[in-house]
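**Q** After the sequence you'll find the predicted model.
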Amino acid sequence: MCKGGRMRTVAQQRGEASTRRMIEATRALLAEGGLTAVTVAAVARRAGTSNGSLYHRFGDRQGLLLAVQDSLLTALESEAVAAMEEAVVLEPQEAAARAVGEALRLFADYRPVLRAFFVEGQSIDAFVDRNARCTHLLAAQAESLLVERLGMTPTRAAAVYRVLFSVGAAQSLFTEDQMRQGPVAQDELAAVLTRLVSPGGQ
C-alpha cells in the first residue's frame, strides 16, 4: 500500500512538473510572438512533451491559454497589491513616487502578457472576463491608496488611475519608436507622473 502510495506521489510530481513546463513554454511563446505563436504543437515541442499530453491536461489550446492567463494575472495582482501595501505606510511624497515606480515596472515586466490578453485577446469573451477582474482589482487598490494616503477625492483618484492605466496601455500597444521619434527616459516619465499623483500635484 505504501509502495503504491509512493508511486502515485511520484506520478503526481511528474504530472505537475510536466504541467509547469507547458505553462512556462506558453509564457515564453507569448513573449516571443503573442497569441499567434502559441499552438499546441509549438508548446508541446518546447515543453518536451506530446500534443496528447497537453490536450489531456488542458482540454484544448484555449484551456491552456486560460490557465496561463490566470496564473500570470494572479502574479501581477499579487505584486501590485504588495507594492500598494508597502507604499501606504510611507510619507505621501514617497508613497506617490513608489506607487508610480511600481506601476511603470509592472507594466514593463508584464508587457507581453498585457498585449496578448488585453489587446490580441479582446475578441475572446473568457479572456475579457478575466482581464476585467484584474483591472478592477488594480483600480480598487490604487484608488484606495490615492484616497487614504494621499488625500485625493475619489473622483480625482479615479482620474489619476485612468492616466496611469493609459500609460501602461500605451506601453503594451506600442513600442517607444512607434509613439514618438526617440524614447522618453523612464525617470523623466516617472517624475512627471509622480507630480500628478502627489498631493496637490498638477
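**A** Now that the structure is in, tell me what you want to look at. Not measured: the values here are computed from a predicted model.

**Q** make it CA atoms for all contacts and neighbour counts henceforth
**A** OK.

**Q** Run a quick check on residue 128 versus residue 120, I expect a contact.
**A** No - using CA atoms under 8 Å, residue 128 is not in contact with residue 120; the gap is 10.5 Å.

**Q** structure B:
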Amino acid sequence: MLDAAAALLEDGGLAAVTVAAVADRAGTSNGSLYHRFGDRAGLVRALHERSFTAMLEETAAAFRDADALTDDEEAARHLAEAALAIFGRHRAALRAFLVEVADDPAVEARNAEVTASIRAVVVDWLVRRFGASPAGAEDAFALLYALGASQALVGPTTMTPGAVATAVLALSRR
C-alpha cells in the first residue's frame, strides 16, 4: 500500500494520494487500508515516515562512502552527487511534506527531527573532515538545504555536482 501511495505521490502529488486510489493501485480494498492506517491522515503519516527515513538512510550511506575516499575534493564531489540524487529521488515527498502538509503538527515535528539529524551529520562531517568552523559548516548545510527545497518546489537544478562541491568547500573553509 505504501508503494502504491508513493507512486501516486510521484505521479500526481499529495492530492492524488486518496484512499480509493491507493487501494485501487495496490490491488486491495479500502477497508484493508483503513484497517492498517486508520484513515488517509494515517496513511500520509506512514508515507511521510517511510520517505524521510529513506532520505536519512541514503544520507548516512553517502557519508559512509565519502569517508572511505582519501581525497577531500573527491569526497565533497561524491557528497554533492549524492545530495542532488537524493533531492531528485525524493522531490515529490519533499514537496508534499515540507510544503503541502507542513502545518500538521506530527509532520512538522518529524520534519524538524529529520532536518536536525541531517544537519548534525553534515555539520559534524565538515568540521571533522575539513576543519570547518561550525558557522561555515552551518552555512554549507543551509546552502544544501536551500538547494533541496528549491528542487522540491521548482524542479531539478541545473547545478552540477562540481559546482555544489565547490560552494560547500568554499563555505566550509572560510
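**A** Cool, got the structure. Keep in mind it's a predicted model, so treat the numbers as computed, not measured.

**Q** any idea which helix is longest in structure 2?
**A** With secondary structure taken from DSSP state H, structure 2 has its longest helix at helix 40-67.

**Q** Identify the contacts common to residue 128 and residue 120 of structure 1.
**A** Residues touching both residue 128 of structure 1 and residue 120 by CA atoms under 8 Å, 6 or more residues apart in numbering: none at all.

**Q** Quickly find the element holding the residue lying farthest from the centre of structure 2.
**A** Most distant from the centre of structure 2: residue 31, at 30.8 Å, with distances by CA atoms, centre = their mean. If you go by DSSP states H and E, residue 31 of structure 2 is part of helix 30-37.

**Q** Mean distance between that helix and structure 1 after superposition?
**A** Superposed on structure 1, helix 30-37 of structure 2 shows a mean distance to its aligned partners of 0.8 Å (mean CA distance after the TM-score superposition for structure 1).

**Q** and that helix, which residues are buried?
**A** Neighbour counts using 16 or more other CA atoms under 10 Å place 30, 33, 37 of helix 30-37 of structure 2 among the buried residues.

**Q** Could you point out the member of those residues that lies closest to residue 137 of structure 2?
**A** residue 37 (39.5 Å; CA to CA).

**Q** Show me what that closest one aligns to in structure 1.
**A** When structure 1 is aligned by TM-score structural alignment, the residue opposite residue 37 of structure 2 is residue 58.

**Q** go on, residue 59 of structure 2?
**A** Using TM-score structural alignment, residue 59 of structure 2 pairs with residue 80 in structure 1.

**Q** Look at that match and say how many residues are nearby.
**A** Neighbour count for residue 80 of structure 1, taken as other CA atoms under 10 Å: 20.

**Q** Repeat that for residue 78 of structure 1.
**A** By other CA under 10 Å, 12 other residues sit near residue 78 of structure 1.
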